[in-house]
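**Student:** Predicted model and sequence below, questions to follow.
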Amino acid sequence: MTYQAAANRYETMPYRRCGASGLKLPAISLGMWHNFGDNKPFENSRAMVLKAFDLGITHFDLANNYGPRPGAAEETMGRLLKTDLAGYRDELIISSKAGWEMWLGPYGDLGSRKYLIASCDQSLRRMGLEYVDIFYSHRPDPETPIEETMGALDSLVRQGKALYVGISSYSAEETAIAAKVLKELGTPCVIHQPRYSMFDRWIEDGLTNVLQEQGIGSIAFCPLAQGLLTDRYLGGIPADSRAADAGNHFLTEENVQLRLVQINALHRIAQQRGQSLAQMSLAWALQTVTSVIIGASRPSQIEENVGAIHGLSFAREELQAIDQILRQA
């Protein structure tokens, strides 16, 4: 059946200006880190992307190594851009990144000009695009001069391969330097993508101030703390959960056990607000950042998470109660 986007897709999703730029992002963006590679059925990946777009999610966040296999998520997006989404390219924000290991040898990792430009070219080929809307330096490189890394981002804009550029996981100090270099080159740093959630508030210790001072937008990854801030672990650790997987290094059984009391206390506040824990956690993060990146394994999860937009405001007492719970760690 030929896909036709929902006619009401723009009626409820808030679109927020990204820093001092002209770019607007949906409050909820879809990340393709997991569940869009070769190890998952294409039809489920397709269903999730199309459901997201029907709900007003216009921003799809990728990176060169998302899969598995590295590059497979971009190939999935490329397949959709040639078929279902072929007529909607100008309604979409497609982002990609380079900075983590992608191919063997000294030129497939970190932040050299060689790596960033070659990687962007590969990403464009995989997705069948002439340009990405946002291209990021995925992480700082302690061995490469920041002037070289930022110069590569500037070159990608001047070559027409990226409309905007950003950085991810840079510290407050690194962000200030990167923004200064890019400003001098004439290509502003438009966005920063940090890890941020109720359980990981590091950006509040300086980075958010730098972003505000520099007019840089922000988009949080892992806003649900790898699933901790969902209803998944309210009763403990399910056998089929991410935390029960010994091979998962991002979320461990120990992490869950340490947070169980807090998770249940936060859940009670969410219930009082008429939200799920995930919805409240996303709404909480959106008090600080421009957009949040959600992950999903099925379309219904996207639909539930997008429900966060219907309860974005908090009473002062609610925020105080949440802070009190979080301080108990």
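**Tutor:** Received the coordinates, thanks. Keep in mind that what you see is a predicted model, and the values were worked out from it rather than measured. Numbering: from 1, shown residues only.

**Student:** all contacts plus neighbour counts: C-alpha atoms, from now on.
**Tutor:** Noted.

**Student:** For this structure, just list every one of the helices.
**Tutor:** When assigned using DSSP state H, the helices of the chain occupy the ranges 42-54, 72-82, 113-127, 146-158, 172-185, 207-214, 253-273, 277-285, 299-306, 316-326.

**Student:** could you dump those helices to CSV with mean neighbour count and distance to residue 28?
**Tutor:** As requested, the helices of the chain are arranged in CSV below (neighbours: other C-alpha atoms under 10 Å; distance: least, C-alpha to C-alpha, whole Å):
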stretch, mean neighbour count, distance to residue 28
helix 42-54, 19, 9
helix 72-82, 21, 18
helix 113-127, 20, 22
helix 146-158, 21, 25
helix 172-185, 17, 24
helix 207-214, 17, 19
helix 253-273, 16, 19
helix 277-285, 26, 9
helix 299-306, 18, 7
helix 316-326, 13, 21
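
**Student:** Dump those to a markdown table, plus distance to residue 29.
**Tutor:** Converted to a markdown table, the helices of the chain look like this (distance: least, C-alpha to C-alpha, whole Å):
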| stretch | distance to residue 29 |
| --- | --- |
| helix 42-54 | 8 |
| helix 72-82 | 15 |
| helix 113-127 | 18 |
| helix 146-158 | 22 |
| helix 172-185 | 22 |
| helix 207-214 | 20 |
| helix 253-273 | 22 |
| helix 277-285 | 11 |
| helix 299-306 | 9 |
| helix 316-326 | 24 |
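
**Student:** Got another one to weigh against that:
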Amino acid sequence: MYTANPKRYEKMKYNRVGKSGLLLPQLSLGFWQNFGEEKPFEEVKEIVLAAFDHGITHFDLANNYGRPWGSAESNLGKILANELKPYRDELVISTKAGYYMWAGPYGDMGSRKYLFSSLNQSLKRLNLEYVDIFYHHRPDYDTPLEETMKALADIVHMGKALYVGISNYPAVRALEAKKLLKEYGVDLLIHQPKFSMLNRWIQDEGLVDAMVKEGVGIIPFSILSQGLLTTKYLNEIPKDSRAGDKDNPFLNESHITKEVLEKVIKLNELAIERGQTLAEMAVSWTCQSRGISSVLLGVSKMSQLLSNLKALDHLEFSKEELAKIESIVR
């Protein structure tokens, strides 16, 4: 019988999301990879419960997370129905729709039909009556933005989600989405973009400035650049690693160039000076970046979760350290 750690809230910091009343933990747990049937259920459960025991109250999913698609939601649904059932009101559960999920014309993109159908399926897999945050997962330029945002607003009005967010939207599209949602009586809570020390597009293209100005939170994913911001690839590419898979579109051998490796080596040297691993420093750096409400962790094993949690002990950077990071990555 699971009983949550009574000291779980003592160390974790909780940040207000934009101008909303919602607080998210400094670190959240993302279920993009390694939480479906590709991993034994008992290992998934062990990581999820350990995260909660350390104050991670936010679990982030999408309809197509896990292998097969949907299995990450199904696994969390089992945990929510059993071990975490008494703690539902202490948790923030988010899911998304926007990428391909099922065959035919209604299982992809941003139509009202797809968003409602997908959320209904997600709620069944999660064993929930509502999610705390529901996202449109990517911009769809073939569907009127009015239709997509009206669907999100209606989902809130119907009580199937408490808040709504967007993911992977460029700044201009994000501002248009926020304006429409406001017209439909709902505030845009949060934006989920890709962001790391090596991928700074949200800063370069003005997304951070726009979201901060509009009071919208930001929760980045891929903060370790799919593993590049670790020591895994400093010497060679392990055959069983993500980059060792030539068919992996997110990270493969072509992404690990000499220029990138030179940056990673220098960043690792700085991390050692700070008494951190490179991955821990990457988490710490992302946490202190402007506009960030929470940081999504992607882990495959317990040791990675515990290592990432150590970043909470080293969130401060000197001006010299920040300048050195800029000189390395820019």
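**Tutor:** Perfect, I can see it now. Remember, it's a predicted structure, so these values are computed and weren't measured experimentally.

**Student:** what's the matching residue for residue 209 of the first structure over in the second structure?
**Tutor:** Aligned against the second structure by TM-score structural alignment, residue 209 of the first structure finds its counterpart in residue 209.

**Student:** Quick check: that match touching residue 203?
**Tutor:** Yes: counting by C-alpha atoms under 8 Å, residue 209 of the second structure sits close enough to residue 203 to count as a contact (7.5 Å).

**Student:** Count the residues that sit near residue 7 of the first structure.
**Tutor:** The tally of other residues near residue 7 of the first structure (other C-alpha atoms under 10 Å) stands at 8.

**Student:** Quick one: residues in contact with stretch 118-130 of the first structure.
**Tutor:** 64, 71, 74-79, 81-82, 96-98, 108, 131-132, 135, 160-161 (C-alpha atoms under 8 Å, 6 or more residues apart in numbering).

**Student:** And for stretch 228-241 of the first structure?
**Tutor:** Defining contact as C-alpha under 8 Å, 6+ apart, one finds that stretch 228-241 of the first structure is touched by 224, 243-244, 253, 256-257, 260, 263-264, 267, 276-278, 281.

**Student:** Which residue in the second structure aligns with residue 25 of the first structure?
**Tutor:** Taking TM-score structural alignment as the criterion, the aligned counterpart of residue 25 of the first structure in the second structure is residue 24.

**Student:** need the contact list for its match.
**Tutor:** Under the criterion of C-alpha under 8 Å, 6+ apart, the contact partners of residue 24 of the second structure comprise 14, 15, 16, 17, 57, 58, 92, 293, 294.

**Student:** Same check on residue 223 of the first structure?
**Tutor:** 195, 196, 197, 198, 281, 282, 285, 292, 293, 294.

**Student:** Give the burial count for the nearest residue to the first one once chain neighbours are set aside, as a bare number.
**Tutor:** The one in question is residue 195 of the first structure. The spatial neighbour of residue 195 of the first structure that comes closest, neighbours along the chain excluded (C-alpha to C-alpha, 6 or more residues apart in numbering), is residue 221 at 4.8 Å. Neighbour count of residue 221 of the first structure, defined by other C-alpha under 10 Å: 24.

**Student:** measure residue 221 of the first structure to residue 146 of the first structure for me?
**Tutor:** Distance from residue 221 of the first structure to residue 146 of the first structure, counting by C-alpha to C-alpha, to the nearest Å: 23 Å.

**Student:** With residue 23 of the first structure instead?
**Tutor:** Here residue 23 of the first structure is placed at a distance of 25 Å from residue 146 of the first structure (C-alpha to C-alpha).

**Student:** Please apply the same query to residue 32 of the first structure.
**Tutor:** The spacing between residue 32 of the first structure and residue 146 of the first structure, counted by C-alpha to C-alpha, is 27 Å.

**Student:** go on, residue 183 of the first structure?
**Tutor:** With C-alpha to C-alpha as the criterion, residue 183 of the first structure and residue 146 of the first structure are 13 Å apart.

**Student:** again with residue 108 of the first structure
**Tutor:** When distances are taken as C-alpha to C-alpha, residue 108 of the first structure and residue 146 of the first structure turn out to be 17 Å apart.

**Student:** Please apply the same query to residue 222 of the first structure.
**Tutor:** 26 Å.

**Student:** and what of residue 124 of the first structure?
**Tutor:** Between residue 124 of the first structure and residue 146 of the first structure the distance, using C-alpha to C-alpha, works out to 24 Å.

**Student:** and what of residue 70 of the first structure?
**Tutor:** Taken as C-alpha to C-alpha, the spacing of residue 70 of the first structure relative to residue 146 of the first structure amounts to 26 Å.

**Student:** Go ahead and confirm residue 309 of the first structure touches residue 13.
**Tutor:** Yes: at 6.9 Å, residue 309 of the first structure counts as touching residue 13 under the criterion of C-alpha under 8 Å.

**Student:** so what sits against both of those two?
**Tutor:** Counting by C-alpha under 8 Å, 6+ apart, the residues touching both residue 309 of the first structure and residue 13 are residue 27.

**Student:** neighbours around the corresponding residue of the first structure for residue 135 of the second structure, how many?
**Tutor:** Mapped onto the first structure by TM-score structural alignment, residue 135 of the second structure lines up with residue 136. The burial count assigned to residue 136 of the first structure is 25, neighbours taken as other C-alpha under 10 Å.

**Student:** Residue 16 of the first structure now?
**Tutor:** Under the criterion other C-alpha under 10 Å, the count of neighbours that residue 16 of the first structure has is 16.
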